[in-house]
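Engineer: Pasting a predicted model and its sequence here:
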Amino acid sequence: MKKTLSVIIAAHNEAKTIGPLVRRLCRWYRRPEVIVIANGCTDRTASIARGAGARVVRFKNRLGPDVGRAVGLSIARGDICLVVDGDMIVPPAQLEPFVRAVQGGVDIALNGYPFPGTKKFHHPTAIAKHALNIFADRADLRAASLTTVPHAISRRAIKLLGPLAFCVPPVAQARAICDGRLRIEIAGQVAVGALNRSRGAEHDQAMRRLIIGDCLEGVNIIIDQRGVRGGFTDLGRKRDLAQGASFIPKERVSAAAIVPTQGEAGLTRLVGELTNAPFDHIRLVLNGANEEDIESVRTTSTIEVDYFAEPVGHDVGRAIGCMQVDSDKYFITDADIPLTREDVEPFLDAIDRDVDIALNNLDRILSKARQVDPPSIVKRFLNIACDRPDLGVSSLTAVPHAISGRILREIGFESIAVPPLGQVKAILAGLHVEAVHPVDVVKMNAVRPHLHNADSGKPLQKLIVGDHLEAIAYLQEVQGSRGNFPDPIRRIDLAERYIM
């Protein structure tokens, strides 16, 4: 007889909890079909589950995380499949919202854990899950993921995606979102972190790296389906201008300051400060403004101006300015960021001590509690994906920063026209990238309603998200879809044999 609800439980040596869990589920008024996938068990998990009323499928070998869930989904008879873990006894009252959501038309009903405002919300795995949703243009899902139980899935979603997709939950989630026919929502709030038993630091580290790799695989699905920018705007960048063939550098200087500008009001003050700093050359890239607006700041022979009648696009001015001068050190900032000599020198000093890229240390400015916006999440995730979690939210996207001239010529001037791409290229090349000094650009940066406000669709935010997705596309081109986070645990081959 076809059941309305099936509950899937993957279990490995859960003899202590599987009996009470199955009995509680069987007493639930919904009378679900309870399926236990006992894999690699050396205790009485299977027999206890069967005695408590579950349908049991046994595997001699361990299947690894999530694979048992996929096997359970392949044999479940319910119109709704609810996935829980064998070591967590969640009261049916807390499971009800997930089932009701699917009954109401949701195809994938997720647990909203980890909750915003909590320490777990900033855990590397939560950042990875959150970033995946942002790249999929579902920032509303925050860090909610099919990796986390409990969750409920409609029969329709299982048929469209296929049970094997759920062996790597973020892959199933990315496919579901990209498909466009499936409805995915947060349906409940179960604090599973308090229920999940600790298995030791080594296990936690292995799971952390597995989930990060899973989310990278999910991001790869988005790139494959929607392109390297995932459909996010490039805001009209004139990338062709950042190609160096038409520019001939002049005599080499020791230190050059590069300032893209559209004639901002604070430019005169900034140039004055830069003139007092140890620069041999200051280059202003005026674009999309009247050339006459900048003549008042050309006060010394060290200041030169490149003029473009039309805007060249975000970050392209940085690349153009660097290409026009041959320097040992490039210091890059924006015209609307007031700086002092004390803000400039730590970046130049870092290059002198063999740092290749000296970044603004934004973790000293922004507490983790404030790092909840999409740009902060994708910046942190990119560093995690590059195996550089120590960089936090520091990014070439943010000014000011300094770059060694030798290194910039190595990774290519065009790379910094999409700053996260340049950052990834540098890290993968084994270069010394370091967050060296905090400058509070968050407080200083002027709000531009047409770029920042929700009414305008937050195009600058979307640009930054697209830049980081493009950078991850490059990372995956070099390292593969999981980056440096392989999956040595799962036995998807055993699931394939069983399901096929």
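Structural biologist: Structure's in. What do you need?
Engineer: From here on, just use CA atoms for contacts and neighbour counts.
Structural biologist: Fine.
Engineer: Surely Ser376 is in a helix?
Structural biologist: Yes. Under DSSP: H, G, I helix; E, B strand; the rest coil, Ser376 sits within a helix.
Engineer: residue contacts, it?
Structural biologist: Going by CA atoms under 8 Å, 6 or more residues apart in numbering, Ser376 touches Val393.
Engineer: gap between it and Ala176?
Structural biologist: Using CA to CA, to the nearest Å, Ser376 is found at 25 Å from Ala176.
Engineer: repeat for Val442
Structural biologist: Val442 is 35 Å from Ala176, by CA to CA.
Engineer: if you count what's nearby, which of the two comes out ahead?
Structural biologist: A count of neighbours by other CA atoms under 10 Å puts Ala176 above the other of Val442 and Ala176, at 21 against 13.
Engineer: isn't the more buried one right up against Leu161?
Structural biologist: Yes. Using CA atoms under 8 Å, Ala176 is in contact with Leu161, at 7.1 Å.
Engineer: Now find how far off-centre the longest strand that the chain contains is within its chain.
Structural biologist: Taking DSSP state E as the criterion, the chain has its longest strand at strand 253-261. Distance, stretch centre to chain centre, for strand 253-261: 31 Å (CA atoms, centre = their mean, to the nearest Å).
Engineer: Show me what counts as buried in the helix or strand following it.
Structural biologist: The helix or strand immediately downstream of strand 253-261 is helix 267-275, counting by DSSP states H and E. Residues of helix 267-275 classed as buried: Leu267, Thr268, Arg269, Leu270, Val271, Glu273, Leu274, Thr275 (neighbour count, 16 or more other CA atoms under 10 Å).
Engineer: this is the comparison structure:
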Amino acid sequence: MKQQQAILFEKPAVRGRLVRKPPPEEDGKAVVSAAPVRKKPTAAVKRARKRTASGPRLFLPRKRAASRAYGGAAYRLGLQLGRTDAPSGPPEGEGELRRLLNCRWAARVKERGLGGYPWARYHAAAAGYVRGFFAGMGRPAPDWVPLPTERSVAVIVTAKNEERTIAAVLKEADRLTDETYVIVNGSSDETFRQARAASRAIVLSYPQALGHDVGRSVGAKLARADILLFTDGDIPIPAEQLVPFVHGIEQGLDVALNNIYPYLRPFGRQDTVTVMKQFLNLALGRRDLKASSLTAVPHALSRRAVETLGLELLSVPPKAQALALLLKLRVGNAGRVNVIRGNKRRKLNSGRGNPVASMIVGDHLEALKLAGDRLGERLVHPDVLRKRRYIGGDA
């Protein structure tokens, strides 16, 4: 018993139990007490949470970017590198300064191997780098998220009646880049005014609804950047969760998709659209993509992909994805963002057989027709069992 008490005393961190040093009157015995009971939230705290829940939600990951495993060391490393890379004579203008910071950060990412997983390490180091970079110039640091690429990046946002969320979406886009395009179409609320007031983005407004995904083609036509990052105006996604899609293009992908498979229901409970997404990838020999699709945001395209596929085809995402696979462009999963939870329910996209679902299913059928015309009716799956030549048929 004395040996056990000595062990507890020397190593007080015993799996969640608290060990305090015994006072003299306790006769040298270690006292082990239970962890304190959590207090129930007060009424004021509950009301504050309710008010927060009523506004636009950012779909943050369960673990913060600067996790315990990497946050401290990675942040300090970024802080040191940022101070070292701070220019003695910074360029004039925010845009030029941002490009200089991002260029030097991208060089450090390659040098130190900071790109990719675990992303917590990357984001912690990036936050420290921005802080150190501006501290070296004697300036307060902005809330920028540097990107692991020296290539230019544009964010394209489509919006229709998104006055409650568009400001939060653009705030996150501005943390990544100063080239943002907002395509407002068919809105009857204050989306256009909110977008103009919330950001320096180029905002286009069309009084009529352009149709599903046409706004993305319009944005792609306007953008001049090397990497195009697409998202919607109804889902505020933290800038940190958008970085992996840019990194995917930097690593050689032409089409960087959002892997939503971990957030799906079991197959028997999936909707028709989700089943069609998986069927298209399977039919084209890309079982690894599962339910990943250009119909889901966020996703990113390289300049090569935009020029190869064409702007008109981008307005029909399944056909664009099918053609990208047929033309041997590099298509792959780059990030994981749970947009299923944040997808806004509307009259047109709710219920069985709703118009939006029917249209997306039709787009996938067009994609299969495109693939069949190029590869034949069996696509990439040869028939190795039937011996048709014995009855005079095709092999």
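Structural biologist: Received, thanks. Predicted model, so just to flag it, every value in this text is computed and none were measured.
Engineer: which secondary structure elements does the longest strand of the first structure contact?
Structural biologist: In terms of contacts (3 or more CA pairs under 8 Å, 6 or more residues apart in numbering; DSSP states H and E), strand 253-261 of the first structure is packed against strand 281-287, helix 316-323, strand 327-332.
Engineer: Now do the helices in the stretch 51-200 of the first structure.
Structural biologist: Per DSSP state H, counting those that start in this stretch, the stretch 51-200 of the first structure carries helices over the ranges 67-75, 92-103, 124-135, 155-161, 169-179.
Engineer: To Asp493 of the first structure, which of these lies closest?
Structural biologist: helix 67-75 (9.7 Å; CA to CA).
Engineer: what does Ser355 of the first structure align to in the second structure?
Structural biologist: Quick fix: residue 355 of the first structure is Val, not Ser. In the second structure, Val355 of the first structure lines up with Leu253, judged by TM-score structural alignment.
Engineer: got a list of what the residue lying closest to that match once chain neighbours are set aside touches?
Structural biologist: Once flanking residues are discounted, Leu253 of the second structure sits nearest to Arg330: 4.9 Å by CA to CA, 6 or more residues apart in numbering. Going by CA under 8 Å, 6+ apart, Arg330 of the second structure touches Gly252, Leu253, Asp254, Val255, Ala324.
Engineer: Tell me the spacing between the first one and Gly353 of the second structure.
Structural biologist: Distance, Gly252 of the second structure to Gly353 of the second structure, using CA to CA: 38 Å.
Engineer: Repeat that for the fourth one.
Structural biologist: Per CA to CA, Val255 of the second structure is found 29 Å from Gly353 of the second structure.
Engineer: With neighbour numbers in mind, choose between these two.
Structural biologist: Set Val255 of the second structure next to Gly353 and count neighbours by other CA under 10 Å: Val255 wins out with 29 against 13.
Engineer: so how far is Pro375 of the first structure from the most centrally placed residue in the first structure?
Structural biologist: Nearest to the mean C-alpha position of the first structure, counting by CA atoms, centre = their mean, stands Ala131 at 3.2 Å. The spacing between Ala131 of the first structure and Pro375 of the first structure, counted by CA to CA, is 9 Å.
Engineer: which one's the longest helix in the second structure?
Structural biologist: Ranked by residue count under DSSP state H, the longest helix found in the second structure is helix 355-375.
Engineer: What are the boundaries of the strands in the first structure?
Structural biologist: Going by DSSP E, the first structure shows strands at 5-11, 33-39, 55-59, 80-85, 108-111, 151-154, 184-188, 253-261, 281-287, 303-308, 327-332, 357-360, 401-404, 433-437.
Engineer: Could you export those strands as CSV, including distance to Ala206 of the first structure?
Structural biologist: Shown next, in CSV, are these (distance: least, CA to CA, whole Å):
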stretch, distance to Ala206 of the first structure
strand 5-11, 18
strand 33-39, 19
strand 55-59, 22
strand 80-85, 18
strand 108-111, 23
strand 151-154, 23
strand 184-188, 27
strand 253-261, 43
strand 281-287, 47
strand 303-308, 51
strand 327-332, 39
strand 357-360, 30
strand 401-404, 34
strand 433-437, 26
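Engineer: What is the neighbour count of the equivalent of Asp315 of the first structure over in the second structure?
Structural biologist: Counting by TM-score structural alignment, Asp315 of the first structure lines up with Asp213 in the second structure. Asp213 of the second structure has 15 neighbours, counted by other CA under 10 Å.
Engineer: who's in contact with Asp213 of the second structure?
Structural biologist: Residues near Asp213 of the second structure by CA under 8 Å, 6+ apart: Leu314, Ser315, Val316, Pro317.
Engineer: Apply 6 Å and report the result again.
Structural biologist: Shown in contact with Asp213 of the second structure (CA atoms under 6 Å, 6 or more residues apart in numbering): Ser315.
Engineer: And Asn343 of the second structure, what's its match in the first structure?
Structural biologist: By TM-score structural alignment, Asn343 of the second structure lines up with Asn445 in the first structure.
Engineer: highest average neighbour count across the helices and strands packed on strand 253-261 of the first structure?
Structural biologist: Of all those, helix 316-323 has the most neighbours on average by mean count of other CA atoms under 10 Å, namely a mean of 27.
Engineer: Contacts for it, please.
Structural biologist: Applying CA under 6 Å, 6+ apart, the contact partners of helix 316-323 of the first structure are Ala242, Ile258, Pro260, Val285, Phe413, Ile416, Ala417.
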